[in-house]
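Peer 1: sequence first, predicted model second:
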Amino acid sequence: MGLLPIIVILCSVFFSHTVSGQLRQNYYANICPNVETIVGNVVKTKFQETFVTVPATLRLFFHDCFVQGCDASVIIASSGTNKAEKDHSDNLSLAGDGFDTVIKAKAAVDADPSCTNKVSCADILALATRDVIALSGGPSYAVELGRLDGFSSTAASVDGKLPQAEFSLNQLNSMFSAHGLSQEDMIALSAAHSVGFSHCNKFANRIYNFSRQNPVDPTLDKEYAVQLQSMCPKNVDPIIAIDMDPNTPRTFDNVYFQNLVQRKGLFTSDQVLFEDLRSRPTVNTWANNSAAFQTAFVTAMTKLGRVGVKTGTKGNIRFDCAAFN
């Protein structure tokens, strides 16, 4: 091995250690000791108003971290001179309740005199995401904190950075591995589709024009395909949306994997996790073992929360989550 590969390896090890090392549990213990309670109360109130809070906040966290890291850049509103991330076509389906949850939680945190302008929007989003998962039946876990908010948010930066509904296993693995996430992490995080909904146009090709030989995707359960066609007839209004999980759409659970075994994954990128023999064993294991899935999910969420974290002079704490200071 030459000197350059050794330097690269050393640098990558050092970089991954320092980034996650700057995040820690109880980061705000001496800065804003009540931050988790304050955020939790806002999220609970929002959850009681509408269940959409759960998938909306969860997706917001994913879409934020996959583009320029977990720095709340996805929340920035476009201005006259800048088209922000949230207005990229891949982000237009992000429900407003996710943004609203973070903005309300930030306001509540800043209303506490000991916390004013001391907690980042990026950390509030990470905490709110944990809280909505727990409220919908998923695992609760300790969140590493200490992220700063980013200085940049452009629609152009989103291009090619988010998983698509038609992705193959290779495409999924490639995109997740670029963020230091393994195939197991990717499969665990895909279970975010255990809650929430999708617009019909995201999977219409699977039930109407999959191929010349097979108008309906043959990896789709036949009865489920008929059910989807009845809920999403041809030329349906594109704003019509259906549950991602046909069985327990309001519970974050391992039924997502049981659905894949029954060939009831809504997207190609869901069903491929069972169809591809490289990932099928993991799907089978988690379909039968909720505890094993939850453990893997917490590990994957913790790793996701470390992606591209801004610290030091690379970020700041926004006064308004939707605008740069």
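Peer 2: Structure received. Numbering: from 1, shown residues only.
Peer 1: going forward, measure contacts between C-alpha atoms and count neighbours the same way
Peer 2: Will do.
Peer 1: where do the helices sit along the stretch 151-300 of the chain?
Peer 2: 169-177, 183-190, 204-207, 222-231, 255-261, 268-275, 280-288, 290-304 (DSSP state H, counting those that start in this stretch).
Peer 1: can you redo the ones you listed as TSV with mean neighbour count and distance to residue 94?
Peer 2: Shown next, in TSV, are the helices of the stretch 151-300 of the chain (neighbours: other C-alpha atoms under 10 Å; distance: least, C-alpha to C-alpha, whole Å):
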stretch	mean neighbour count	distance to residue 94
helix 169-177	17	20
helix 183-190	21	17
helix 204-207	21	19
helix 222-231	15	21
helix 255-261	24	21
helix 268-275	23	19
helix 280-288	18	27
helix 290-304	18	19
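Peer 1: same list (those helices) but as JSON lines, adding distance to residue 11.
Peer 2: As requested, these are exported to JSON lines (distance: least, C-alpha to C-alpha, whole Å):
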{"stretch": "helix 169-177", "distance to residue 11": "17"}
{"stretch": "helix 183-190", "distance to residue 11": "23"}
{"stretch": "helix 204-207", "distance to residue 11": "44"}
{"stretch": "helix 222-231", "distance to residue 11": "49"}
{"stretch": "helix 255-261", "distance to residue 11": "37"}
{"stretch": "helix 268-275", "distance to residue 11": "33"}
{"stretch": "helix 280-288", "distance to residue 11": "32"}
{"stretch": "helix 290-304", "distance to residue 11": "19"}
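Peer 1: which of those helices sits closest to residue 72?
Peer 2: Nearest to residue 72 among these is helix 290-304; the distance by C-alpha to C-alpha comes to 13.6 Å.
Peer 1: the closest one: how far from the chain's middle?
Peer 2: Relative to its parent chain, helix 290-304 has a centroid offset of 13 Å by C-alpha atoms, centre = their mean, to the nearest Å.
Peer 1: any idea of the angle it forms with helix 280-288?
Peer 2: 120 degrees (axes from the mean of the first three to the mean of the last three C-alpha atoms, to 10 degrees).
Peer 1: what residues does helix 290-304 touch?
Peer 2: 65, 138-139, 141, 143-144, 179-181, 184-186, 188-189, 253-254, 285-286 (C-alpha atoms under 8 Å, 6 or more residues apart in numbering).
Peer 1: against that first model, consider the following:
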Amino acid sequence: MRTRISAIRIVLLAIILPGIASANAQLTTDFYIKSCPSVQSIVRNGMMVAVRNETRMAASILRLFFHDCFVQGCDASILLDDTSTMQGEKTAFPNANSVRGFEVVDAIKASVEQSCPGVVSCADILALAARDAVVLSGGPFWNVRLGRRDSLTASYSLANSNLPAPSEDIDTLISKFAAQGLSVSDLVTLSGAHTIGQSRCVNFRDRLYDYDGSAQPDSTLSAAYLAQLQNVCPSSGGDDNLAPLELTTPTRFDNIYYKNLLNGKGLLTSDQELFSSNQTSTVSVVQNYAASSRSFFTNFPTSMIAMGNISPLTGSNGEVRINCRVIN
């Protein structure tokens, strides 16, 4: 029976994997070279304005792209508003009162539509904006692969189940990344996006007062950092109080995030688990990135490209939305 199941799996993989490879092959860095040659400069200028107005927006856009790709693939489904017949992803637990930057994408999309009407997908705009968010924060540049189409649906249920949570342990994180075709190295590398941005008190309060139901703080937190966080986040109330995800250089994309993990200064459980869980496969990568910003900067684009390749809609699949919030 086991042999038969294995044979079925091999057949299924033979059918599915070429389709995935074909879809990824259709994504190219020069997809709009003739149809909308100005798209990259338009997106970059829009992100420059957004980050100049609010530095935190770089992290918000980067996170928006991440939360899009982990649900149905990188298809701009997270940008869809609820309708009478569809509950979208914006109000799912990991996104409600959390993901932001929709108005920035709207503004960039409007500018792109003025220059190239009906040509550039919202999914591609979000992918480009995420790259520019990193660059504008001092991080590495990479050539974004383009050619995605926008989905006609969103999934509230998948947003609740697929997205990693700030309180999850290392095994769960590894499993959720693997489900998207991403490696353990991708997990650690993409977590480095937390070198910029902020998080709400509600996401880390349990670590400060009642970790894992112990009525005690998380022992992996450094004492000084614990005291600092307790000043920001009381044991009750203040759910929306913000703390930087990386306390040393919170608006600059660098490798300090990993150095902080070595010293018990990861803000979220999901951050500190990369090192304090003693999972050899993640600890070694954290140590490498803490020692070498060059290594982190080299690998981050590779992992971002891998994430951007999650189940893209291409060709006749999906559409190019005129308004990112609603299907045409």
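Peer 2: That came through, no problem. Owing to the predicted nature of the structure, the values given are computational and were not obtained by experimental measurement.
Peer 1: so which of the helices of the stretch 151-300 of the first structure is nearest residue 73 of the first structure?
Peer 2: Of those, nearest to residue 73 of the first structure by C-alpha to C-alpha is helix 290-304, at 15.4 Å.
Peer 1: next, work out how far apart the counterpart of residue 322 of the second structure in the first structure and residue 160 of the first structure are.
Peer 2: Matched to the first structure by TM-score structural alignment, residue 322 of the second structure sits across from residue 319. When distance is defined by C-alpha to C-alpha, to the nearest Å, residue 319 of the first structure is 30 Å away from residue 160 of the first structure.
Peer 1: so between these two, which is more surrounded?
Peer 2: Between residue 319 of the first structure and residue 160, counting by other C-alpha atoms under 10 Å, residue 319 is the more crowded of the two (18 against 11).
Peer 1: ok, now which ones touch that one?
Peer 2: Residue 319 of the first structure touches 117, 325, counting by C-alpha under 8 Å, 6+ apart.
Peer 1: one more: residue 202 of the first structure?
Peer 2: By C-alpha under 8 Å, 6+ apart, the neighbours of residue 202 of the first structure are 165, 267.
Peer 1: where do the strands sit along the first structure?
Peer 2: For the first structure, the strands defined by DSSP state E occupy 197-199, 241-243.
Peer 1: so which of those strands is nearest residue 152 of the first structure?
Peer 2: Using C-alpha to C-alpha, those put strand 197-199 closest to residue 152 of the first structure, at 28.6 Å.
Peer 1: for that closest one, name the packing helices and strands.
Peer 2: strand 241-243 (3 or more C-alpha pairs under 8 Å, 6 or more residues apart in numbering; DSSP states H and E).
Peer 1: what's the strand it packs on packed up against?
Peer 2: strand 197-199.
Peer 1: these two touch, right, residue 262 of the second structure and residue 275?
Peer 2: Yes. Using C-alpha atoms under 8 Å, residue 262 of the second structure is in contact with residue 275, at 6.9 Å.
Peer 1: residue contacts, residue 217 of the second structure?
Peer 2: 206, 207, 208, 209, 210, 211.
Peer 1: what do we get in the first structure for it?
Peer 2: By TM-score structural alignment, residue 217 of the second structure lines up with residue 216.
Peer 1: residue in the first structure matching residue 52 of the second structure?
Peer 2: With TM-score structural alignment defining the correspondence, residue 52 of the second structure maps onto residue 48 in the first structure.
Peer 1: burial count for residue 138 of the second structure?
Peer 2: 13.
Peer 1: please tell me how far it sits from residue 252 of the second structure.
Peer 2: Using C-alpha to C-alpha, we find residue 138 of the second structure at a distance of 6 Å from residue 252 of the second structure.
Peer 1: again, but for residue 31 of the second structure
Peer 2: 30 Å.
Peer 1: same question, residue 116 of the second structure
Peer 2: According to C-alpha to C-alpha, residue 116 of the second structure and residue 252 of the second structure sit 33 Å apart.
Peer 1: among the two, which residue is more densely surrounded?
Peer 2: The residue with more neighbours, out of residue 116 of the second structure and residue 252, is residue 252; 20 against 17, by other C-alpha under 10 Å.
Peer 1: point to the residue nearest the middle of the first structure.
Peer 2: The centre of the first structure sits closest to residue 62, judged by C-alpha atoms, centre = their mean, with a distance of 2.5 Å.
Peer 1: residue in the second structure paired with it?
Peer 2: Using TM-score structural alignment, residue 62 of the first structure sits opposite residue 66 in the second structure.
Peer 1: then residue 110 of the first structure?
Peer 2: Under TM-score structural alignment, residue 110 of the first structure pairs with residue 113 in the second structure.
Peer 1: quick one: residues contacting its match.
Peer 2: Counting by C-alpha under 8 Å, 6+ apart, residue 113 of the second structure has contacts 119, 120, 322.
Peer 1: how close does the residue nearest to the first one when sequence neighbours are not counted sit to residue 282 of the second structure?
Peer 2: Among residues not flanking residue 119 of the second structure along the chain, residue 320 sits closest, at 6.6 Å (C-alpha to C-alpha, 6 or more residues apart in numbering). Counting by C-alpha to C-alpha, the gap from residue 320 of the second structure to residue 282 of the second structure is 38 Å.
Peer 1: apart from its chain neighbours, what residue comes closest to the residue mapped onto residue 307 of the first structure from the second structure?
Peer 2: Residue pairing (TM-score structural alignment): residue 307 of the first structure is matched to residue 310 of the second structure. Nearest non-adjacent residue to residue 310 of the second structure, counting by C-alpha to C-alpha, 6+ apart: residue 73, 4.9 Å away.
Peer 1: state the distance from the one you found to residue 57 of the second structure.
Peer 2: 22 Å.
Peer 1: got it, and residue 75 of the second structure?
Peer 2: Looking at residue 75 of the second structure against residue 57 of the second structure, where the rule is C-alpha to C-alpha, the gap reads 21 Å.
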